[in-house]
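[1] pasted the sequence and its predicted model underneath.
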Amino acid sequence: MEWDDIYQLIKCQREAELVNLFEQQLIKIGIKSFGYFQFNAQHPSELNVISTYPQQWVDEYIAKNYLQLDTTIPLSVVSNSPVPWSYAKQCSNGKAQFGFWQQVKAHKLNAGASIPLSNNKLQIAGLGCAIDNEAETKWLEQYGKQLEITSTVFHQKLCALKSCPNVAIQQLKLTHREIECGKWLSNGCTYNEVGKKLNISERTARFHLENIKLKLGAKNKEQVISKLVAHQIITP
């Protein structure tokens, strides 16, 4: 993980600068194009998209309301980890959804993964990434964790710049012990190792780290770390 890249995202003061830097960081790990989306579940037609996909595909996606057919969306809502597009295709049900994936392929977006970015059931956010490597699972094993952290920091920073309601980084009320647990977690420690470092039980360490997840609205360890870094609470 190149933490210098993460700090460059955090330091961005303009949306255009942030998006450009994010795109360059994704290119470095083999992502040829991406689509970031954010919308309110009660008003899905108000879809906010930042994308480097072919513009024709983006226009078609919005005009034909593919949001309702895209199986990566519901999977991202319930998933705690990146969703390979090959798996999302397998979850398709019915002619319309299979037709959607045929259109994806027609625009030469043959392989990729989608990253869940929000733990809020109303404010849905995620990132779709197209790659040339069709061995999606193997690619995710190599770059998945880095992608989760980078995209989460991008999402948090973008929302801070836009002042997105219910999504932007808020003033957090973390206890001193929770911050200590977060620091050791960012150093790669397991729950058991965090407990030993702080002379507390594994159960207590797990309790503190689960509290952090709740306060941050994070789904997994990678989102916890990236949000703590984005909020400049810890420095890995």
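    Yep, it's here. Numbers count the residues shown, from 1 in each chain.

[2] rest of the way, CA atoms for contacts and neighbours
    Noted.

[3] in stretch 124-134, what's buried?
    For stretch 124-134, a neighbour-count test (16 or more other C-alpha atoms under 10 Å) marks 124-131 as buried.

[4] what strand or helix carries Gly126?
    Assigned by DSSP states H and E, Gly126 belongs to strand 123-131.

[5] C-terminal to that strand, what's the next element?
    That would be, after strand 123-131 and using DSSP H and E, helix 136-162.

[6] and that next one, which residues are buried?
    Quick answer for helix 136-162 (16+ other C-alpha under 10 Å): 136-137, 139-140, 144-161.

[7] just checking, what packs against the helix or strand following it?
    Later in the chain than helix 136-162, the nearest helix or strand by DSSP H and E is helix 176-186. Contacts defined by 3 or more C-alpha pairs under 8 Å, 6 or more residues apart in numbering; DSSP states H and E place helix 176-186 against helix 191-198, helix 202-216, helix 221-230.

[8] put this next to the previous one:
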Amino acid sequence: MTKSFDFGNRPPQDELSSLVAKEVQRVLAQYDELIKERSSISSRIETGNIAAANLLSARQQAIHDDLTALASKFVHGLGAEAARRFGVSAREAAPLMVRTEGAHGCAVKVRDQQSDCLRIEDWAGQVAGPTYLEEHFHIPRSTLHWWQRHNDVVALRKGARKHVFPLAQFIDGRPAPGIRQVLSLISNPRAAWLWLTSPSPKLDGRIPIEMLRQDLAAEVILAARDFSST
């Protein structure tokens, strides 16, 4: 039996737009699952296991391509779907196609932004934006922006204007003490975070950010001063 839908008096284009939105959400949900799977697998990859890392990267790219192809196929089939289900002409379906292409563009944009985060995480570790920090770390956006303006947190640029924040710098919802002093000595955030997360000869091979989390800021600041002077 063919499943029937009671669309009431809603315009056909609005109803089809709703279906499009649901499909885009489904595609993005699949991508979110990929992100979670990647994080889980990455945590189990041993340092230096290049073959395993390359295999994961290749699988991720293949799924990216599949999702893009799925979205593109769905968009280009909307005109025929509109004509078949709602009895509209190609001319009437054209505005809907434009709107749906825009939705597809948003999906691709979100995917690209997530890919940017993954590329940053390749060297910076886990990062997150203001929304995640507010929901999971209970850090208000206003507080986060205040910390950023006063160099209390390391903010890494993602794209043209947005920033993400390495999660390792937070302790109980606050920045580790000493980050402001480190950033005053190493002004470039990327350089500062690379130094903070790398073993330091000045600290007997210890990792500065781990020492800051252990309230050993004085030693870290001295080492950062030596690093910046050289």
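    Arrived safely. Just so you know, these numbers come straight off a predicted model, no measurement behind them.

[9] and the TM-score between these chains?
    For this chain pair, the superposition-based TM-score is 0.29 by TM-score structural alignment, normalised by the length of the second structure; 111 aligned residues with a C-alpha RMSD of 5.5 Å.

[10] out of the buried residues of stretch 124-134 of the first structure, which is nearest to Pro116 of the first structure?
    Gly126 (4.7 Å; C-alpha to C-alpha).

[11] which residues are in contact with the closest one?
    36-38, 73, 76, 114-118 (C-alpha atoms under 8 Å, 6 or more residues apart in numbering).

[12] then Leu47 of the first structure?
    With C-alpha under 8 Å, 6+ apart, Leu47 of the first structure has these contacts: 37-40.

[13] rerun at 6 Å
    The contact partners of Leu47 of the first structure, by C-alpha atoms under 6 Å, 6 or more residues apart in numbering, come to Phe39.

[14] the second structure: strands as residue ranges?
    Along the second structure, counting by DSSP state E, strands occupy 127-128, 156-158, 162-166, 170-171, 174-175.

[15] any idea which of the ones you listed gets closest to Val108 of the second structure?
    Here strand 156-158 is closest among the strands of the second structure (C-alpha to C-alpha), at 16.0 Å.

[16] other SSEs contacting the closest one?
    Secondary-structure packing of strand 156-158 of the second structure (3 or more C-alpha pairs under 6 Å, 6 or more residues apart in numbering; DSSP states H and E): strand 162-166.

[17] let's see it at 10 Å
    Counting by 3 or more C-alpha pairs under 10 Å, 6 or more residues apart in numbering; DSSP states H and E, the packing neighbours recorded for strand 156-158 of the second structure are helix 90-124, strand 162-166, helix 189-196.

[18] now render those as JSON lines, adding mean neighbour count and distance to His64 of the second structure.
    Formatted as JSON lines, those follow (neighbours: other C-alpha atoms under 10 Å; distance: least, C-alpha to C-alpha, whole Å):
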{"stretch": "helix 90-124", "mean neighbour count": "16", "distance to His64 of the second structure": "8"}
{"stretch": "strand 162-166", "mean neighbour count": "18", "distance to His64 of the second structure": "22"}
{"stretch": "helix 189-196", "mean neighbour count": "18", "distance to His64 of the second structure": "27"}
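
[19] I'd like those as TSV, with distance to Gln30 of the second structure appended.
    Shown next, in TSV, are those (distance: least, C-alpha to C-alpha, whole Å):
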stretch	distance to Gln30 of the second structure
helix 90-124	11
strand 162-166	23
helix 189-196	31
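
[20] nearest to Leu19 of the second structure, out of these?
    Checking these against Leu19 of the second structure by C-alpha to C-alpha gives helix 90-124 as the closest, at 10.3 Å.

[21] mind checking how far that closest one is from the chain centre?
    On the basis of C-alpha atoms, centre = their mean, to the nearest Å, helix 90-124 of the second structure sits 14 Å off its chain's mean C-alpha point.

[22] please identify which of the contacts of Gly126 of the first structure is nearest to Glu60 of the first structure.
    Of all the contacts of Gly126 of the first structure, Glu60 of the first structure sits closest to Phe37, with 14.9 Å by C-alpha to C-alpha.

[23] next secondary structure element downstream of whichever helix or strand Trp101 of the first structure is part of?
    Using DSSP H and E, Trp101 of the first structure maps to helix 95-106. Next in sequence after helix 95-106 of the first structure, counting helices and strands by DSSP H and E, comes strand 111-116.

[24] setting the sequence-adjacent residues aside, check what's closest to Val58 of the first structure.
    Ser51 (7.7 Å; C-alpha to C-alpha, 6 or more residues apart in numbering).
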